[in-house]
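1. Pasting the sequence and the predicted coordinates here, then a few questions.
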Amino acid sequence: MQIGYSYLQRLRSIIGRKLHVTINRRAALTGLAGGLVLRRTEAFSQEANYPSRTVKITVGTGAGGAADTTARVAAKVLSDALGQNFVVENRPGAQGLVALSSFVKERTDGYSLFMLASSQAVLPALYQLPYDPVNDITPIARLTVASVILVVNPELPVKSVKDLVDYAKKNPDKVSYGYQGGPIQIACALFAKLAGFQPVAVPFTASARVTTEMLAGRLTYTVMTGEQAKPLVDAGKLRALATAGKTRALAFPDIPTLEELGYPAYGDGWFGLIGPKNLPKPIVDKLYTAFKDHYYGKQPQHTLVARGMEPADEGPEAFTAFLKANIARWIAAGEQLGISKVKP
């Protein structure tokens, strides 16, 4: 059987086209695989060489507060340990909501970090947040605990929590507390609700104003960190009645906890370093290792303790578990008080 010349030509053309497509497909797949390997190699190199430039740590409050102080100590520790500059940037507003809402959108390369405060853990109890407070971040290390102290003006005839409750029930029109949003608002309101009295709540835009009004005797009580309270209590300008944590504050060892007096503990303040969602584990581990080697139990942490703060030592896993429980507790407290979440 003879096969025509034109048929052979067409057959050769078809085979050639198929062979060409196969070769091109193989080349494309090879190039794709090579590209993936190259990008992975580059990512590994970047993580291994991290940090290779300046790293920013954002603080959601103004300069001079406990969060800012902790952030600046942390920045110094990391700069010395890792050989690159870690700088602090303050972005105050709405208890850190403004800064944190922006931060969760940052690149996950480790060059943008955030000093998370307990006041931001309260935000889910107050707002319909535009981000997930747990899943849109990467906890790295909890660094500091700030004991929360219930204080009154020393001119009042009040020397104990029982005295305060009795005074408040006998003088309902004279009792008020000041707060600057977030945890102080919930803590003061929850204490009053559980104690059975109804004070006047007075909001302020800055915690310094609350302190000023307390010292002037225009407020009955408030809660503040041990760092804030200690110099004022030592000077006789305020009287400390109790601490809100589960254990007594190091700065006030003779002051009972609310739990000792029969009231639920609503917890201490705290500060910890976080990164954006999906921060690579090698970067997380490098940062936490720097804290383990140069901060926990060392002079930088002792410096903060001397200022009235208390030590904390939690890595990524422990900090994540703590954060989830802390947020859940504040949400439950907000619901107990009937707080309606609002859109920011």
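-> Everything's here; your move.
2. switch to C-alpha atoms for all contacts and neighbour counts from now on
-> Will do.
3. can you give me the strands in the stretch 51-200 of the chain?
-> Taking DSSP state E, counting those that start in this stretch, the strands of the stretch 51-200 of the chain run over residues 55-59, 86-90, 112-117, 137-146, 148-152, 176-179, 200-203.
4. right, and those strands - which one's nearest Val233?
-> Evaluated over the strands of the stretch 51-200 of the chain, closeness to Val233 peaks at strand 148-152, with 8.6 Å, by CA to CA.
5. what's the closest one packed up against?
-> Applying 3 or more CA pairs under 8 Å, 6 or more residues apart in numbering; DSSP states H and E, one finds that strand 148-152 contacts strand 221-225, helix 226-234, strand 239-243.
6. need the strands of the stretch 51-200 of the chain in TSV with distance to Lys281 and mean neighbour count, can you?
-> Rendered in TSV, the data for the strands of the stretch 51-200 of the chain read as follows (distance: least, CA to CA, whole Å; neighbours: other CA atoms under 10 Å):
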stretch	distance to Lys281	mean neighbour count
strand 55-59	17	23
strand 86-90	19	21
strand 112-117	14	24
strand 137-146	10	26
strand 148-152	33	26
strand 176-179	39	23
strand 200-203	41	15
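7. ok, second structure coming up, stack it against the first:
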Amino acid sequence: MPSTPLRRRRALALLAAPLAGALPWPVAAQERPLALVLGFPPGAGIDALTRQLGERIAPALGRPVIVENRVGAAGRLAAEHVKRTPADGSTLLVAPMAVMTIFPHTYRQLRYDPAKDFVPVAHLAEFGLALAVRADAPARTLQEYVEAVKRDRDMGLYGSTGVGSPSHFFISMFERAAGVSMTHVPHRGSADVMNALLGGHIKAAILTVNDISPQHAAGKLRALAVSAPRREATLPDVPTFKELGHDIEGSFWYGAYAPAGTPAPVVQRLSQALVEATRQPELRAQGAKVGLQLTGGGPDVLARVQKADHDRWGPAIRATGFVAED
């Protein structure tokens, strides 16, 4: 007959077995760090936000949190990686809107399905774009800019952060709304766009509010309109496109996703930690300084926004005839 200590260990094991399913996530996963994976390099805006969130959710989750920068293919490599990871709560994808709503329209053979391969966890933040010209440009308002473009096609030379970027497609929407034809000059990043505009190589730029607002405040650029539904705190004197009679708007966002199949209690626990972190006043204030509005929406909010933006951007993308190279 087994000894008393052995019988006791067996009894405890039997008692613990039913409780294992009630844990927030599998014990093996809980013992590992939580990896927040993003497809952009250190120093990018999404990287800074992810690291700050990681610092704040680690104590709430009772486990280390690390940030993995899997750079490449505008965020697609990171999505492909997270798709293949175990659905046990040990890995989350932190992605910009384009990865989940625009790329499905632009790539013929996307190697992940946003709707099938991921589970929404949290809507983290949103930000807007601004259309700007040099401070010495002849156009002081958006209407004057439209008239200038109609008179002189060179005034329609505008820069963005790349072909197939949200800013590229937003200007496509603006062209149709304003009845103008502009010429897209893609660049590798916002710094290149800014240098080209300040150097006079292009006549306008569509960049994030964070990129435009310091140069607008310094008097080097003139922001003409912002894409968000409401005016931006860092550009309070700049109207929205809708205010100016153009029925277009665009709020861009960051979201967190888990691999498909992650248990609902695990998703809820991770979501709760992220949402609570985004609601901390200090982090919200830091975000506001760089044009980020921290939103803190749960899985249902992220799923709803993702579906709405997927449907809304489809026509704008198809109108350009753009197809991305794999």
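-> Okay, I see it. The structure presented is a predicted model; accordingly, all values stated were derived computationally and were not measured.
8. about what we covered before: closest one to Pro139 of the first structure among the helices and strands packed on strand 148-152 of the first structure?
-> Closest among those, using CA to CA: strand 221-225, at 22.9 Å.
9. most centrally placed residue in the first structure?
-> In the first structure, the C-alpha nearest the mean C-alpha coordinate belongs to Leu116, at 2.0 Å (CA atoms, centre = their mean).
10. counterpart of that one in the second structure?
-> Counting by TM-score structural alignment, Leu116 of the first structure lines up with Ala95 in the second structure.
11. So Met42 of the second structure sits against Glu68, correct?
-> That one is not Met; residue 42 of the second structure is Pro. No - with contact defined as CA atoms under 8 Å, Pro42 of the second structure does not count as touching Glu68 (9.5 Å).
12. show me where the stretch 1-150 of the first structure has helices.
-> 5-48, 66-82, 97-103, 118-121, 123-126 (DSSP state H, counting those that start in this stretch).
13. closest one to Thr220 of the first structure among these?
-> Among the helices of the stretch 1-150 of the first structure, helix 118-121 comes nearest to Thr220 of the first structure, with 22.5 Å by CA to CA.
14. Output the contacting helices and strands for the closest one.
-> If you count contacts as 3+ CA pairs under 8 Å, 6+ apart, helix 118-121 of the first structure packs onto helix 182-195, strand 269-276, helix 316-336.
15. Make JSON lines out of the ones you listed and add distance to Val210 of the first structure and mean neighbour count.
-> Output for these, formatted as JSON lines (distance: least, CA to CA, whole Å; neighbours: other CA under 10 Å):
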{"stretch": "helix 182-195", "distance to Val210 of the first structure": "11", "mean neighbour count": "19"}
{"stretch": "strand 269-276", "distance to Val210 of the first structure": "17", "mean neighbour count": "25"}
{"stretch": "helix 316-336", "distance to Val210 of the first structure": "22", "mean neighbour count": "17"}
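16. Turn these into CSV, columns for distance to Gln301 of the first structure.
-> As requested, those are exported to CSV (distance: least, CA to CA, whole Å):
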stretch, distance to Gln301 of the first structure
helix 182-195, 24
strand 269-276, 13
helix 316-336, 17
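17. which one in the first structure is aligned with Thr85 of the second structure?
-> So, by TM-score structural alignment, Thr85 of the second structure is matched to Glu106.
18. what separates that match from Lys324 of the first structure, distance-wise?
-> 22 Å (CA to CA, to the nearest Å).
19. Check His302 of the first structure too.
-> To Lys324 of the first structure, His302 of the first structure is 28 Å away according to CA to CA.
20. do the same with Pro344 of the first structure
-> Taking CA to CA, one finds Pro344 of the first structure at 22 Å from Lys324 of the first structure.
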